[in-house]
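K.L.:
Predicted coordinates and the sequence they were generated for:
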Amino acid sequence: MKKRSLLILFCVAMMSSSIYAQKIKIKTGIEVLKQTNFKAIEGKRVGLITNPTGVDNNLKSTIDILHEAPNVNLVALYGPEHGVRGDVHAGDKVDTFTDPNTGVPVYSLYGATRKPTAEMLEGIEVLVYDIQDIGCRSYTYISTMYLAMEAAAENNIAFVVLDRPNPVGGLKVEGNLVEDGFISFVSQLKIPYLYGLTCGELALMINKEMMSTS
């Protein structure tokens, strides 16, 4: 598949609190996006892949933040496993519907299809991904991200990852790689079971190593 324009938003700032200790202040991707007045997606028709982990420092949903931003045109949501609002049980089909809070259509990425179709992406100029993850291959969100990146490349759509730190540390890399013949939605990528990357870092690796330059 083709490489596509990919932007990762994430910021870590080190601030001295004393001569012996340092306080680490982290800005997640959505905080960086807000701080820059949504410059990366300003004036664009935006599609958002997210779930309840996509929140700002005040626990406000990225869905509502983008919907309320006057210079952002949020036109579509895409529901991974558990749905955009987290109200679907594990493994259950996610439906396509209209989000009652925003009136924005929600397309299922965990139902009849797990890859955004051309029809789902019609009119979208930038596809934004904002989901917290723990660096474990069997979590289906990275499979959703991979297939969404593939679809974005095929439809000439920019892809933006609003990155977040790994809440369990992200320092451990262990486990086997997926063998040929065993690729599935819980093992979509040939990476270790614990792969030690944030979603943004993984997206950069996918873009560099798994997507062609043609």
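P.N.:
Here it is on my side, so go on.
K.L.:
from here on, contacts and neighbour counts on C-alpha atoms
P.N.:
OK.
K.L.:
buried stuff in the biggest helix by length in the chain?
P.N.:
In the chain, with assignment by DSSP state H, the single longest helix is helix 141-154. For helix 141-154, a neighbour-count test (16 or more other Cα atoms under 10 Å) marks 141-153 as buried.
K.L.:
ok, the residues you listed vs residue 194, which is closest?
P.N.:
For the buried residues of helix 141-154, the minimum distance to residue 194 (Cα to Cα) is 12.4 Å, reached by residue 142.
K.L.:
show me what contacts that closest one?
P.N.:
residue 199 (Cα atoms under 8 Å, 6 or more residues apart in numbering).
K.L.:
State the distance from it to residue 148.
P.N.:
10 Å (Cα to Cα, to the nearest Å).
K.L.:
Next one for the comparison:
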Amino acid sequence: MSADARADIVKRLSGVQLPDGRDIGWCVDRLDVLVEARTIDQVEAEAMARLAPLVEACLGEKPLYEEVEEVMIWLISKYIARSALELRPTTFTADDFGRALDDSVRRATGRRRDGSTELLMKLKLKLRAAEIPEPEAEAQHDAMLAYRRTYRASVGTRRRAYDDLADQINAICTLTMAKRRAGRLAAGSAAYFETLVAVSELPEVTSRQFTLAEAHAVLSDITARCQNRYADAS
């Protein structure tokens, strides 16, 4: 490159601190740029392929294609494009990217109300306290994952209906836990049975707005991400 172009790059990046003591000019002198003829679709496809495993790690399950695309849009628009407009360069570490990714995943999926990104794969352990056999627990786990994908793909009134159903089931779980701790209900399978009966009698289920299978899947989702309702952790 020309001396003027080199000087301009060094000036723009003058605020970047390099960990090994080398200066920006040293890096610019060794910078190679490969120019290829690629369409925007090809660039996006490669970015999506790299992002998908990272999004899956945040969610604890395979994301929808639309969700990965939305995460990419959030990352580019909020964390890349905005910082590129700043007068001085911004240091962006691996930890910074991790936080940006977590925030983008939360915004894209809208899955959790508490804003956490902890993996939600604890259902089997919690069902073990309810004396649920392993094959049945695995089936409930699969139903839970199917519900999560359905919920994240839903919009409008259907999503609000799912939220209302989840609120009702969460209230049932809280009541079951309170009964158990007050000594009015035995822990384990008895608490689990009490919860299932109450869920099956919800108006949303008896009116067939939601099937019993859908309600059970919502219950499994709540069980996985909330405090264990069937027995206190040891």
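P.N.:
Yep, it's here. These figures come from a predicted structure and were not determined experimentally.
K.L.:
tm score of chain vs chain?
P.N.:
Once the chains are overlaid, their TM-score stands at 0.21 when taken by TM-score structural alignment, normalised by the length of the first structure; 83 aligned residues with a Cα RMSD of 6.5 Å.
K.L.:
Could you dump the buried residues of helix 141-154 of the first structure into JSON lines with distance to residue 130 of the first structure added?
P.N.:
Conversion of the buried residues of helix 141-154 of the first structure to JSON lines gives the following (distance: Cα to Cα, whole Å):
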{"residue": "141", "distance to residue 130 of the first structure": "10"}
{"residue": "142", "distance to residue 130 of the first structure": "11"}
{"residue": "143", "distance to residue 130 of the first structure": "14"}
{"residue": "144", "distance to residue 130 of the first structure": "12"}
{"residue": "145", "distance to residue 130 of the first structure": "10"}
{"residue": "146", "distance to residue 130 of the first structure": "13"}
{"residue": "147", "distance to residue 130 of the first structure": "15"}
{"residue": "148", "distance to residue 130 of the first structure": "12"}
{"residue": "149", "distance to residue 130 of the first structure": "13"}
{"residue": "150", "distance to residue 130 of the first structure": "17"}
{"residue": "151", "distance to residue 130 of the first structure": "17"}
{"residue": "152", "distance to residue 130 of the first structure": "15"}
{"residue": "153", "distance to residue 130 of the first structure": "18"}
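K.L.:
Among those, which one lies nearest to residue 126 of the first structure?
P.N.:
Nearest to residue 126 of the first structure, judged by Cα to Cα, of the buried residues of helix 141-154 of the first structure is residue 152 at 8.3 Å.
K.L.:
Would you mind confirming that that closest one makes contact with residue 127?
P.N.:
Yes. Taking contacts as Cα atoms under 8 Å, residue 152 of the first structure lies within contact range of residue 127: 7.2 Å.
K.L.:
what is in contact with these two at once?
P.N.:
Common neighbours of residue 152 of the first structure and residue 127, counting by Cα under 8 Å, 6+ apart, are 158-159.
K.L.:
what helix or strand does the spatially closest residue to residue 194 of the second structure that is not a sequence neighbour sit in?
P.N.:
Leaving aside its sequence neighbours, residue 194 of the second structure sits nearest to residue 176 (Cα to Cα, 6 or more residues apart in numbering; 7.1 Å). Assigned by DSSP states H and E, residue 176 of the second structure belongs to helix 156-181.
K.L.:
which is the next helix or strand following that helix?
P.N.:
Next element after helix 156-181 of the second structure (DSSP H and E): helix 189-200.
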